[in-house]
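Peer 1: with the sequence up front, the predicted model follows.
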Amino acid sequence: MTIIDGIILLGFIAVFLAIGLLGENKTETTEDYFLAGRKLKWYQIGFSLFATNFSASGLIGITGAAYVIGIAIYNYEWVGIMAIVFFALVMVGVVRGSRVYTIAQYLTERYDERVKTLYSVFIILLLVFIDMAGSLYAGGLLLHQFIPELSTHAVIMIIMLMAGLYSVVGGMTAISRTDMYQSLILILGAFLIAYFSLSAVGGWSAFLETAPEGSLNLIRGLDDRAVPWTGLLTGIPIIGAYYWLVNQNMVQWVLSAQDQTEARRGLFMAGFLKTLALFVIVLPGIAAITLIPGLTEADRIYPAMLVELLPVGVLGLVLAGFVSALMSNTDSTLHAASTLVTMDFIKGHRPDISPRQLVWVGRVTTFIIIGVSAIWAPMIGNFGTLFEYVQGLLSYAVAPFVVVYLGGMFWPRATSGGAIAALAAGLVTAALIGLLGDVVGLFYIHYLHVPLPVAVVSAGTLFAVSLHGDIPAVDPRLLWSSTRSLDATKVNMARDRWIAALLVLITLGTVFVFK
């Protein structure tokens, strides 16, 4: 990395820190600190969701996966867009109407404290050891290559301190403000990578001619090593449902919206931005097969593209985009985990604690999470590729929580006893599949085939146990109804349906072209 690139990179980092620390920050109450006073606009939500989604681990993981398996990796993205549309049109009314801080708080009111505790503990572990640690590992992997004087551990700690600083000081308001600018730099950097990679390969026509056979096919056969069509139908939708509907890291932005209309349109904006991933992240990864052949470590593809393709000055800007993605995901994940710990455990055990004290507890919790994630992040290199690490763990872990959360929202008869039994049955099933298949080797099962049997066992258990219990008395605001999804102004809802239809049309059109 040249001096010019270094100056550009450090300049953008300084700007991001200044934006996070020097702007107006509302931290007087818990609602201010953890949910930005529930006053975020649609564009703030959209940029924040996009930046949180396309983290540093996403850039490195998706690019590396595209290099190895081709365009099939985009199946995760377009299914995610469908989950976003479902969230916006169907679930926003319930989520917003519940007036909770966290999904765990919703589960407490819908079921009981036991369900909340299981959810909170498990999701905190996922946030710390998958979302946070994955991004830090990716950041350390790439930045160490350009700043070899610093060890990977040192790079990880520096990024954690930078993102953690304004997260601790300014809370959700500071995070939403920085995310907006970081998203713009992230998008610009991704476009530059796409431009230089496609130019180097000879343009669009040359790219289509040189792409390996089958690499531009979204829908794959049953024996495909990456995304068999059965896994696309059964596994990815459950993972996508967890990520967009059940993950506190994403749902917190909907809870922070000014109203339902702002929440829906923020989700739609994130969906439209996600459509860019195919062209600025996935296709450049496929182009790298021709430009940089023979690389065996998938996680090294993105750094290699930066080294081989980008001229002086542009490299610094693209690295700034990468750091933007890294900081944006880090700050959002930190805040989500801190909110869960503070609001679901500390406040529950200390109901008399003041809002100011809760804010300080949240800040201390953030620093603790920073330390744990930074210690674990270097270990990820022992689990194969970053993408396989993330998707493999999610495939085994999340289905029971998706079933219990959505089951409680859409089925009034679901009971707390049924929810506990469903979580236990699902987690035991996942553990048995992993033990007998991956450890003992009695059978082989693709990780995308795991979520469905786990979900079926969980749903069957929830149904059977709930029907044998007493009918629960559930507050109507915690349940979905056809009228609850309607906004006070029906004109806004009608317009939003047209926006949703356009987003779905663009998404399915892309799938049809590359099927």
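Peer 2: Everything's here; your move.

Peer 1: could you use CA atoms for every contact and neighbour count after this?
Peer 2: OK.

Peer 1: ok, Asp5 - contacts?
Peer 2: With contacts defined as CA atoms under 8 Å, 6 or more residues apart in numbering, Asp5 is in contact with 312-317.

Peer 1: and the residues you listed as JSON lines, adding distance to Tyr43, neighbour count and secondary structure?
Peer 2: Formatted as JSON lines, the entries for those read as follows, by distance: CA to CA, whole Å; neighbours: other CA atoms under 10 Å; DSSP: H, G, I helix; E, B strand; the rest coil:
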{"residue": "Val312", "distance to Tyr43": "32", "neighbour count": "12", "secondary structure": "coil"}
{"residue": "Gly313", "distance to Tyr43": "29", "neighbour count": "18", "secondary structure": "coil"}
{"residue": "Val314", "distance to Tyr43": "27", "neighbour count": "19", "secondary structure": "helix"}
{"residue": "Leu315", "distance to Tyr43": "28", "neighbour count": "24", "secondary structure": "helix"}
{"residue": "Gly316", "distance to Tyr43": "27", "neighbour count": "26", "secondary structure": "helix"}
{"residue": "Leu317", "distance to Tyr43": "23", "neighbour count": "24", "secondary structure": "helix"}
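
Peer 1: out of those, the closest to Leu267 would be?
Peer 2: Leu317 (27.4 Å; CA to CA).

Peer 1: about what we covered before: dump the contacts of Asp5 to JSON lines, plus distance to Pro355.
Peer 2: Converted to JSON lines, these look like this (distance: CA to CA, whole Å):
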{"residue": "Val312", "distance to Pro355": "49"}
{"residue": "Gly313", "distance to Pro355": "46"}
{"residue": "Val314", "distance to Pro355": "46"}
{"residue": "Leu315", "distance to Pro355": "45"}
{"residue": "Gly316", "distance to Pro355": "42"}
{"residue": "Leu317", "distance to Pro355": "41"}
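
Peer 1: what is the nearest of these to Phe443?
Peer 2: Comparing every one of the contacts of Asp5 with Phe443 (CA to CA), the shortest separation belongs to Leu315, at 46.2 Å.

Peer 1: assess the claim that that closest one and Leu306 are in contact.
Peer 2: Yes - with contact defined as CA atoms under 8 Å, Leu315 counts as touching Leu306 (6.6 Å).

Peer 1: try it against this one:
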Amino acid sequence: MTVLDWFIVAAYFGILAAIVWWSSRRVKTSTDYFLAGRDVGWFVVGASVFASNIGSEHIVGLAGSGAANGLAQAHWELHAWILVLLAWVFVPFYYRSGVFTMPEFLERRFSSRARWILSVVSLVAYVFTKVSVTVYAGALVFRTLLADVFGSPDQAFWVGAIATVLATGIYTILGGLRAVVYTEVLQTALLILGSAFITVFGLSALGGWSELREVARLQGEQWALWRSNEDPNFPWLGVMIASAITGIWYWCTDQYIVQRTLAARSLQDARRGALWGGFLKVWPVFIFLVPGMIGYALHLKGIIQIPTDAAGRVQGDMVFPTLVAELLPLGLRGLVVGGLLSALMSSLSSLFNSCATLFTVDIYEKLRPGRPEAELVRVGRIATAVVVGLGLLWIPIMKVMAESKAGLYDYLQNVQGFLAPPITAVFLLGIMSRRINARGAVWGLGVGFVLGMVKLTLQSMVQNGVLDRSTWLGAIGDFNGYYFAGILFLISVLIIVGVSLLTEAPPEEKVRGLTFRTVSAEDRADSRKTWDWRDVALTLVVLGLVLTIYLYFSFWV
């Protein structure tokens, strides 16, 4: 890192500080703090959705997965079509309901018990997976790039991790969601620009796109987009089922993402923002996944040296840091480090604010209703500080867990794959059918979560040699996780529908305006006024790009 690199990083923090100062002066009510006053335009909504999704674990982990597995992981990065689903199907229900959180929507549609279950599960999952994984991934890059500055790789790891978490925590505490979404506009630009430089310089060093295709051809199915159904890691049918289930959960029902659309100033801004986020989501395949493939190809040709493990396998999570350290000229490293900081801080700030919103709105305000606005803002800030502390405490454990897995991205997909199916089932059935009731939703969520955690526990025991694969429990643990996600979704659907049909129908106030068949003619007419040809055109562009990428990579080797 040169003086120019540090100047670029310092300029990034200067602009960030100005945005936070401006945002903090506008926080007066809980709506200001948790939903940015419901006054965010579509461009900012879309940029915030994109930046929230792309954390440091995404950049580092996805590059590692690209090196190890080629295009097999690309299915999760082509979820722009699901953002179209969010825009046209889910957003109108969420926005009309006026809720702050996704658990609050479940209470409107079902019951307070469903709200409690989703709130607690979401909070625990955020703290012990997303927060710690995001920080750990960012710290890996600091360890590689800043070892000379801090004296040793380990010191760089910890100083970088702690400093970034504290800085992000401070600006989230002060500015709330307004600070989060407006800083994410800056962070989106840095993310795309910095990562694009990695792709460009990597291809230049390798010899161009045709050379990458040649390496892919030699790798054969290992780098193919579609694998056979006998493939132990990425059977194509399991991948398509699981990626759709987890994608709908993540993009259409997770507080972490949907909160941005709830902050929009109108239904039109919410819908168009989701579509704009979908357009941005098309590009991570090229700027995050493909660089990992480029890095591995450069390693095979001896142009760069990526650290390997005792068995001689490339350490996937070190691919991105190595590319930055060995390929980029002076000055551009600062831009890419700024992009990485953007990824780390945007994801963390989104997580911190989402956790604070869930705790304050879904737990604290339920236990102590009618509290003044100033108290709710104060509790939200305290909750953010607690999440910051818990995330820091969990990093050492995350470090051990990540090093025992194939990679960060795969680890995160595993955990999410076992949490997502019951949530996806409840939300989809909840808006599709007025007959689904609270008992069905609660039983579906409860049984689904228990089965998912049992599978995750057994799988971890098998992978770490605690449980023998030859036993029946070991066989469950060793069963392909993608197929299991599909089975768990089906079980959740059967429980929700079965229990609902065996018990009384929900009262009218629980379905009015919250299912397709109960939306009033007036609401339908109002919704029709919130979109025009531009929204349709953007929808067609997003879907066309996704289809084009699928077709190209299906036949590229």
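Peer 2: Nice, I can see it. Computed from a prediction, not measured in an experiment: that's the story for all the values here.

Peer 1: how close does the aligned partner of Gly446 of the second structure in the first structure sit to Ala430 of the first structure?
Peer 2: Residue mapping for Gly446 of the second structure onto the first structure gives Ala424, with TM-score structural alignment as the criterion. In this view, Ala424 of the first structure and Ala430 of the first structure are 10 Å apart by CA to CA, to the nearest Å.

Peer 1: between the two, tell me which one has more neighbours.
Peer 2: Ala430 (22 against 15; other CA atoms under 10 Å).

Peer 1: so that one: helix, strand or coil?
Peer 2: Classification of Ala430 of the first structure using DSSP: H, G, I helix; E, B strand; the rest coil returns helix.

Peer 1: nearest residue to it other than its sequence neighbours?
Peer 2: Closest residue to Ala430 of the first structure in three dimensions, ignoring its sequence neighbours and counting by CA to CA, 6 or more residues apart in numbering: Tyr396, at 5.5 Å.

Peer 1: output the residue interval of the second structure matched by the strand or helix carrying that neighbour.
Peer 2: Secondary structure from DSSP states H and E places Tyr396 of the first structure in helix 386-397. Equivalent residues of helix 386-397 of the first structure are located at 408-419 in the second structure, counting by TM-score structural alignment.

Peer 1: quick one: average offset of the matching stretch versus the first structure, please.
Peer 2: Its matched residues in the first structure lie on average 1.1 Å from stretch 408-419 of the second structure after superposition (mean CA distance after the TM-score superposition for the first structure).

Peer 1: quick one: contacts of that stretch?
Peer 2: Residues external to stretch 408-419 of the second structure that are found in contact with it (CA under 8 Å, 6+ apart): 57-58, 60-62, 65, 129-130, 133, 137, 242, 246, 317, 402, 405, 448-449, 452-453, 455-456, 481-482, 485, 488.

Peer 1: can you check stretch 429-449 of the first structure too?
Peer 2: By CA under 8 Å, 6+ apart, the list of residues contacting stretch 429-449 of the first structure from outside reads 225, 227, 230-232, 234-236, 392, 395-397, 450, 454, 457.

Peer 1: in it, what counts as buried?
Peer 2: By neighbour count on 16 or more other CA atoms under 10 Å, the buried set for stretch 429-449 of the first structure is 429-430, 433-434, 446-449.

Peer 1: same check, this time on stretch 144-161 of the second structure
Peer 2: Buried residues in stretch 144-161 of the second structure, defined by neighbour count with 16+ other CA under 10 Å: 144-147, 150, 153-161.

Peer 1: in the stretch 351-500 of the first structure, which spans are helices?
Peer 2: 355-376, 386-397, 399-410, 416-433, 451-467, 490-513 (DSSP state H, counting those that start in this stretch).

Peer 1: how close does the fifth one sit to the second structure?
Peer 2: Translated: helix 451-467 of the first structure. With the two structures superposed, helix 451-467 of the first structure lies on average 1.0 Å from its match in the second structure, counting by mean CA distance after the TM-score superposition for the first structure.

Peer 1: ok, the last one next?
Peer 2: Between helix 490-513 of the first structure and the corresponding residues of the second structure, superposition yields a mean separation of 2.0 Å, by mean CA distance after the TM-score superposition for the first structure.

Peer 1: what's in contact with that helix?
Peer 2: Residues contacting helix 490-513 of the first structure (CA under 8 Å, 6+ apart): 78, 81-82, 85, 89, 218, 261, 264-265, 268, 271-272, 275, 486-487.

Peer 1: swap in 7 Å and give it another go.
Peer 2: Applying CA atoms under 7 Å, 6 or more residues apart in numbering, the contact partners of helix 490-513 of the first structure are 78, 85, 261, 268, 272, 275, 486-487.

Peer 1: among the residues you listed, which ones are buried?
Peer 2: Members of those classed as buried by 16+ other CA under 10 Å are 78, 85, 261, 268, 272, 275, 486-487.

Peer 1: which element is the aligned partner of Leu161 of the first structure in the second structure on?
Peer 2: In the second structure, the residue paired with Leu161 of the first structure according to TM-score structural alignment is Leu166. The secondary structure element spanning Leu166 of the second structure is helix 153-206 (assigned by DSSP H and E).

Peer 1: quick one: buried residues of the following helix or strand past that helix?
Peer 2: Sequence-wise, the next helix or strand beyond helix 153-206 of the second structure is helix 209-219, with elements assigned using DSSP H and E. Within helix 209-219 of the second structure, the residues that qualify as buried are 212, 215-216, counting by 16+ other CA under 10 Å.

Peer 1: which bit of the first structure covers the helix or strand following helix 209-219 of the second structure?
Peer 2: Where DSSP H and E defines the elements, the next helix or strand beyond helix 209-219 of the second structure is helix 236-248. Using TM-score structural alignment, helix 236-248 of the second structure lines up with residues 229-241 of the first structure.
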